[in-house]
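Colleague: sequence first, then the predicted structure:
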Amino acid sequence: MSGRTHARVCPERTCVGCRERAAKSDLLRIVVIEGECVPDDRGTLPGRGAYVHPALVCFDLAVRRRAFPRAFRAQGPLDTAAARRYVEQAAP
């Protein structure tokens, strides 16, 4: 045996809400477009992204901790209504 593993490595990201690491595919990417946090479920929108679990608990924690403005390096508060609606619909 060569000592190499054949397991595929999946990219990991940190949830800005609960600060836990998870597979990139398990998290929802959020981007800022004109001062508004927009969900990027396909991961193709340009710009800096912040990742959060698609659960209201993590999303509310991120909003309360002001994690989105910090992650996007933005001045002032951001509108998170569109992202919240998406998370509410996606949550079981």
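Modeller: It's in.
Colleague: drop to CA atoms for contacts and neighbour counts, all remaining ones
Modeller: Noted.
Colleague: the residue nearest to residue 46 when sequence neighbours are not counted and residue 68, how far apart?
Modeller: Among residues not flanking residue 46 along the chain, residue 31 sits closest, at 7.9 Å (Cα to Cα, 6 or more residues apart in numbering). Distance, residue 31 to residue 68, by Cα to Cα, to the nearest Å: 9 Å.
Colleague: second structure for comparison follows:
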Amino acid sequence: MEPVRTCVGCRARAPRATLTRVVAFDTQLVVDERAAMPGRGAWVHATHECVDAAIRRRAFGRALRVSSPLDTLSLQNHFQRNG
């Protein structure tokens, strides 16, 4: 049975293989390509809608339990290049 995670953007449950893991490195959001970086991770669909919804709702900060503002520029650039 495949692990299931919840997208922080649309709040839908999906198989882990269909979601992208994002971690906080200092105050910057980084895409964890191999899903192996240490620390808490937030899972999101690789769509502009889900990423934008998560940023707008500040869901990454809550999911990652980070109280300081997070830099989302590199995350947005990653999904614009790849999506």
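Modeller: That came through fine. Everything numeric in this text was worked out from a predicted model, so none of it was measured.
Colleague: quick TM-score on the pair, please.
Modeller: After superposition, the two chains reach a TM-score of 0.95 (TM-score structural alignment, normalised by the length of structure 2), with 83 aligned residues with a Cα RMSD of 0.8 Å.
Colleague: if we can go back for a sec, neighbour count for residue 31 and residue 68 of structure 1, which is higher?
Modeller: residue 68 (27 against 23; other Cα atoms under 10 Å).
Colleague: picking up where we left off before, shared neighbours, residue 31 and residue 68 of structure 1?
Modeller: By the contact definition Cα atoms under 8 Å, 6 or more residues apart in numbering, residue 31 of structure 1 and residue 68 are jointly contacted by residue 50.
Colleague: next one: the residue opposite residue 38 of structure 1 in structure 2 once aligned from residue 64 of structure 2, what distance?
Modeller: When structure 2 is aligned by TM-score structural alignment, residue 38 of structure 1 is paired with residue 30. To residue 64 of structure 2, residue 30 of structure 2 is 12 Å away according to Cα to Cα.
Colleague: out of those two, which sits in the more crowded spot?
Modeller: Taking neighbours as other Cα under 10 Å, residue 30 of structure 2 and residue 64 compare with residue 30 leading, 21 against 16.
Colleague: the strand or helix carrying the more buried one against structure 1, how far on average?
Modeller: Following DSSP states H and E, one finds residue 30 of structure 2 within strand 28-32. On superposition with structure 1, the mean distance recorded for strand 28-32 of structure 2 (mean Cα distance after the TM-score superposition for structure 1) is 0.4 Å.
Colleague: tell me what that strand is packed against?
Modeller: Judged by 3 or more Cα pairs under 8 Å, 6 or more residues apart in numbering; DSSP states H and E, the packing partners of strand 28-32 of structure 2 are strand 20-25, helix 73-82.
Colleague: hmm, who's touching that strand?
Modeller: By Cα under 8 Å, 6+ apart, strand 28-32 of structure 2 touches 20, 21, 22, 23, 24, 70, 71, 72, 74, 75, 78.
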